[in-house]
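> Sequence unavailable; structure follows:
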C-alpha cells in the first residue's frame, strides 16, 4: 500500500511538473523603443489599414482618452478585463517589445514577459495573421504617440486571476498557427477567409461560446453575443427574411447598410466604419467567404422571400394589423404605439439609410430573441459626428416597460408572423438596469477609429 501511494505521489508530481513546463514561457529581452525612421512609410500605412480591420482601437482605447492607451473595461461572464496600453511607451506600453515579442503575442497569446494573455484579446484568431502583416502592425503601433498610462488591474476571481491557468485553456481550445490556404477554393475566397477569421475575428462575436468562454466547435459563425447585442448567424441558420447574397454583403460591409437588411447598429456599426480603409477587392473577398458559409437558400426561404417582396410592393405604406390585435391585447396596444412613434419613419417614403426600414425585412424582428429590438427601441441610433448618417431617437425615457413590451409583441406578430418573445419582459428589465452593459454607437462607428496615417494621436 505504501508503494502504491508513493507511486500516486510520483505521478502527480510528474504531471504537475509537465503542466508547468508546458505553461511556462520565457521572457523576451526588452529593446530600446525603435525610432520612426526605422520603419518604411508604406509599411506604416499598411499597418494602419490592418489595425482598422482588427478593430484594435475599439478595445485598446477608452472613450475620450488617448488612442491605444488601454483601460477599456471588457465585461466577461468571468469578471472584468481591462485592455492593455499598446502605445510605444517604454514603461506602461509596448515600447520595449521587439517585433519577435509582438509576433508571439499575436501568434501564441503570450506577452513579452512570458505571461499568458486572456482570450479577450482574440489571439485564437490573430494567430492566423501572416508575418508580413504582423510586421506592418508592429510598424504602425510603434509609430503612435507614447502614452504613459497603466490600466486598472483585472477584476477576476481565483483561480482565474492566475495566468498559468490559461495554459490549460489553450491546451483545450487554442490551435496555434498562421492561415493555411485551402487549395480547393479560389484566391478571393482564401483572402476573405483570412480577413474574416484572422484580423477581422468575426467569429469572436458571431460564434456561440461554451461555458469556458471558448468558441463552440462545429458552430463557426452560427451566431453569438457581443457587448449586450446579438451577433446574428452568418451561416445557413441566418434568420434574415431575405437571403444574403455576395452583392448585399458587399454593400453592407462597404457602406454599413443595405436596403434589404437595414443599418449596422451596436458594435457592428464600428466594424463597418473601421472596414472603410479596406479596398473594394478585400471587402468583396470577405463577402465571398461569408456567402459561402451561408450557402444557397432553401426553396422554402426563396418562396418566403418572394412573398415578402410581393407584400412590400403591394402594401407600401400600409400599417399591418394582426388578426388577433384588439384594444385589449398586447399587439393591439402595440399597434397604437407603433403608429404614433414608429410609422412616420418606418412606413414612410424616405429611402434608407436615412429612412426607417420596413420591419418585414428586419433580421432583429425575425430573430429567436428580442435583445437587438429592445436595444434599438430604448437607445436608438445616435447620429455620426460631422457627416450625414442614419439616425433614430431612443425611447427609453418616453416609453414605459409595459409600452415597450406591447410594441415588441406587435412588431413580432405583425411583421414576422410569430408570437411574442416569451422572455421579452425579463430582458427588457435587465437591459434597463444595465445588466447587459449595452454599447451604443453611431451607425458609421468611426468616432473611435485609428488616427490618420502619419498623424500623431490626438
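Received, thanks. As the structure is a computational prediction, the values presented were derived from the model and not from experiment. Residues are numbered from 1 along each chain as shown.
> going forward, measure contacts between C-alpha atoms and count neighbours the same way
Noted.
> Please identify which helix or strand holds residue 408.
Residue 408 is part of helix 401-416 when elements are defined by DSSP states H and E.
> which helices and strands sit right next to that helix?
Judged by 3 or more C-alpha pairs under 8 Å, 6 or more residues apart in numbering; DSSP states H and E, helix 401-416 is in contact with helix 330-341, helix 371-379, helix 424-432.
> Give me the next element, helix or strand, following the first one.
Think helix 330-341. Scanning forward in sequence from helix 330-341 by DSSP H and E, the next helix or strand is helix 343-346.
> residues in contact with the closest residue to residue 84 other than its chain neighbours?
Leaving aside its chain neighbours, residue 84 sits nearest to residue 70 (4.5 Å; criterion: C-alpha to C-alpha, 6 or more residues apart in numbering). Residues in contact with residue 70, defined by C-alpha atoms under 8 Å, 6 or more residues apart in numbering, are 59-62, 82-86, 150-151.
> Mind doing that once more with 7 Å?
Contacts for residue 70 were tallied using C-alpha atoms under 7 Å, 6 or more residues apart in numbering; they are 60-62, 83-86, 151.
> so which of these is the most crowded?
Comparing these on neighbour count, residue 85 comes out first with 27 neighbours (neighbours: other C-alpha atoms under 10 Å).
> So that residue: helix, strand or coil?
Residue 85 falls in the coil class when you classify it by DSSP: H, G, I helix; E, B strand; the rest coil.
> do the same with residue 132
Look at residue 132: counting by three-state DSSP, its state is helix.
> this is the other structure I want to compare:
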C-alpha cells in the first residue's frame, strides 16, 4: 500500500512539474518584416519611452550614455538597470533586431529566459513593431559604454525567473494598441504614447501583492513602487483643477500650476517628455485630461512632529 502511495505521489509531482514547466516556458514569437528605419522617429520613441531615465549611467549629465546601473527599489528587492548601449560585450551591441523586439514586447531575453517585469514590457507590448525597429536603429547610433550593471538583489522565491511565466499568465496582456474611432487622431496618438511607450500606468497605478496593476484603479495613483512616498492620481480625480495648458506646461517644464516643480523620478521623466515634439506633448495632454475620475488608494497619514 505504501509503495502504491509513493508511486502515485511521484507521478503526481511529475505531472505538476511538467505542467508548470510547460506554462512557464517563455514565448516570444513575433513575425518580423523588413523595415527601413526612421532614426528621427526612433529618437522620438526613445524620449517617449523614457529609456534614459533608467538606463543612463547614474550621476553623470549625458543622458545618452546608456551604461545602466541605476538601483530600482521594489517590495520584492532591488533591481539594477542593465547596459543597453551598443557596447558588444556589456551592452546590446551583438543583439539582433529580433532579440530587441522580443525583449521589449515579450519580456524574453536573447538566451530565452524571462525578464523581470520591473522592465515595463507589459506596457511596451502594445507598441507598433515599426516603432521598436526604429528605436533599435536609433540606439545603435549612440555611444557604446563598457561595464555591466550588478545582479538584481531579489528575495526568494521572486528571484526565480521561471516563475515570471506564471506572473505573465496572470497579468501580461500583449494585445496591440487599437485606435478608438470615436476620438480624434490627436487623442489616439496620446493614448498610444501614454499606454505604450510612456508606460505612465506603471508608476501611477496601485498594485496588488504580486506586483500586478489593479485594473479598476489604473492611473489613480498609489504608493511609490520604489518606496519613496506616494505617486499622484492623474485621472480627473487628481487633475480636475489643472487646465490642459497647465498640464501641457508641466510636461514641458516640470512646473506645476501652484509654482512647485516635479521632483524625484518624475523630474527625470520630464527631462525626457520635454524632448518630445510639441504635437506629441499636446496629444498626451489631450488623452490624460480625458481620463474619467477614479478614486485611488488613500494616502497614509502624515507623521506628526513630536
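Looks like it arrived, so ask away. Predicted model only: the values in this text are computed from it and were never measured.
> Of all the helices and strands packed on helix 401-416 of the first structure, which one comes closest to residue 255 of the first structure?
Proximity to residue 255 of the first structure, assessed across these by C-alpha to C-alpha, is greatest for helix 371-379 (19.6 Å).
> Just give me how far the closest one sits from the chain centre.
Offset of helix 371-379 of the first structure from its chain centre (C-alpha atoms, centre = their mean, to the nearest Å): 17 Å.
> How about stretch 20-27 of the second structure?
For stretch 20-27 of the second structure, the distance from its own C-alpha centre to the chain's C-alpha centre is 22 Å (C-alpha atoms, centre = their mean).
> ends of it, how far apart?
Criterion C-alpha to C-alpha, to the nearest Å; first-to-last residue distance in stretch 20-27 of the second structure is 14 Å.
> List the buried residues of it.
Within stretch 20-27 of the second structure, the residues that qualify as buried are 23-26, counting by 16 or more other C-alpha atoms under 10 Å.
> quick revisit: what do we get in the second structure for the residue nearest to residue 84 of the first structure?
Matched to the second structure by TM-score structural alignment, residue 70 of the first structure sits across from residue 68.
> And the strands in the stretch 151-300 of the second structure?
Under the criterion DSSP state E, counting those that start in this stretch, the stretch 151-300 of the second structure carries strands at the ranges 153-154, 222-223, 230-231.
> Among the ones you listed, show me which one is buried the most.
Compared across those, strand 222-223 shows the largest average neighbour count, a mean of 22 (mean count of other C-alpha atoms under 10 Å).
> residues in the second structure aligned with the helix holding residue 408 of the first structure?
Residues of the second structure aligning with helix 401-416 of the first structure are absent, taking TM-score structural alignment as the criterion.
> now that helix against helix 330-341, angle please.
Counting by axes from the mean of the first three to the mean of the last three C-alpha atoms, to 10 degrees, helix 401-416 of the first structure points 90 degrees away from the direction of helix 330-341.
> can you give me the angle helix 401-416 of the first structure makes with helix 371-379?
Between helix 401-416 of the first structure and helix 371-379, the angle formed by their directions is 130 degrees, by the same axes, to 10 degrees.
> Roughly how far does residue 306 of the second structure sit from residue 115 of the second structure?
45 Å.
> With neighbour numbers in mind, choose between the two.
For the pair residue 306 of the second structure and residue 115, the greater number of neighbours falls to residue 115 (20 against 3), based on other C-alpha under 10 Å.
> That one matches what in the first structure?
In the first structure, the residue paired with residue 115 of the second structure is residue 117, using TM-score structural alignment.
> my guess is that match contacts residue 110, does it?
Yes - with contact defined as C-alpha atoms under 7 Å, residue 117 of the first structure counts as touching residue 110 (5.5 Å).
> out of the contacts of residue 70 of the first structure, what pair is the most spread apart?
Of all the pairs that the contacts of residue 70 of the first structure form, the one spanning the most space (C-alpha to C-alpha) is 62 and 86, at 12.3 Å.
> picking up where we left off before, the buried residues of stretch 20-27 of the second structure: which two are farthest apart?
For the buried residues of stretch 20-27 of the second structure, and using C-alpha to C-alpha, no pair is farther apart than 23 and 26, which are 8.5 Å apart.
> who touches both of those two?
When C-alpha under 7 Å, 6+ apart defines a contact, the residues bordering residue 23 of the second structure and residue 26 alike are residue 165.
> so how far is residue 149 of the first structure from residue 65 of the first structure?
Using C-alpha to C-alpha, residue 65 of the first structure is found at 10 Å from residue 149 of the first structure.
> Give me the more crowded residue out of these two.
For residue 65 of the first structure against residue 149, the residue with the higher neighbour count under other C-alpha under 10 Å is residue 149, and the figures read 17 against 13.
> what secondary structure does the more buried one sit in?
Using three-state DSSP as the criterion, the local structure at residue 149 of the first structure reads coil.
> what residue of the second structure matches up with it?
Counting by TM-score structural alignment, residue 149 of the first structure corresponds to residue 147 in the second structure.
> Go through stretch 278-295 of the first structure and flag the buried ones.
In terms of neighbour count (16+ other C-alpha under 10 Å), stretch 278-295 of the first structure has its buried residues at 282-294.
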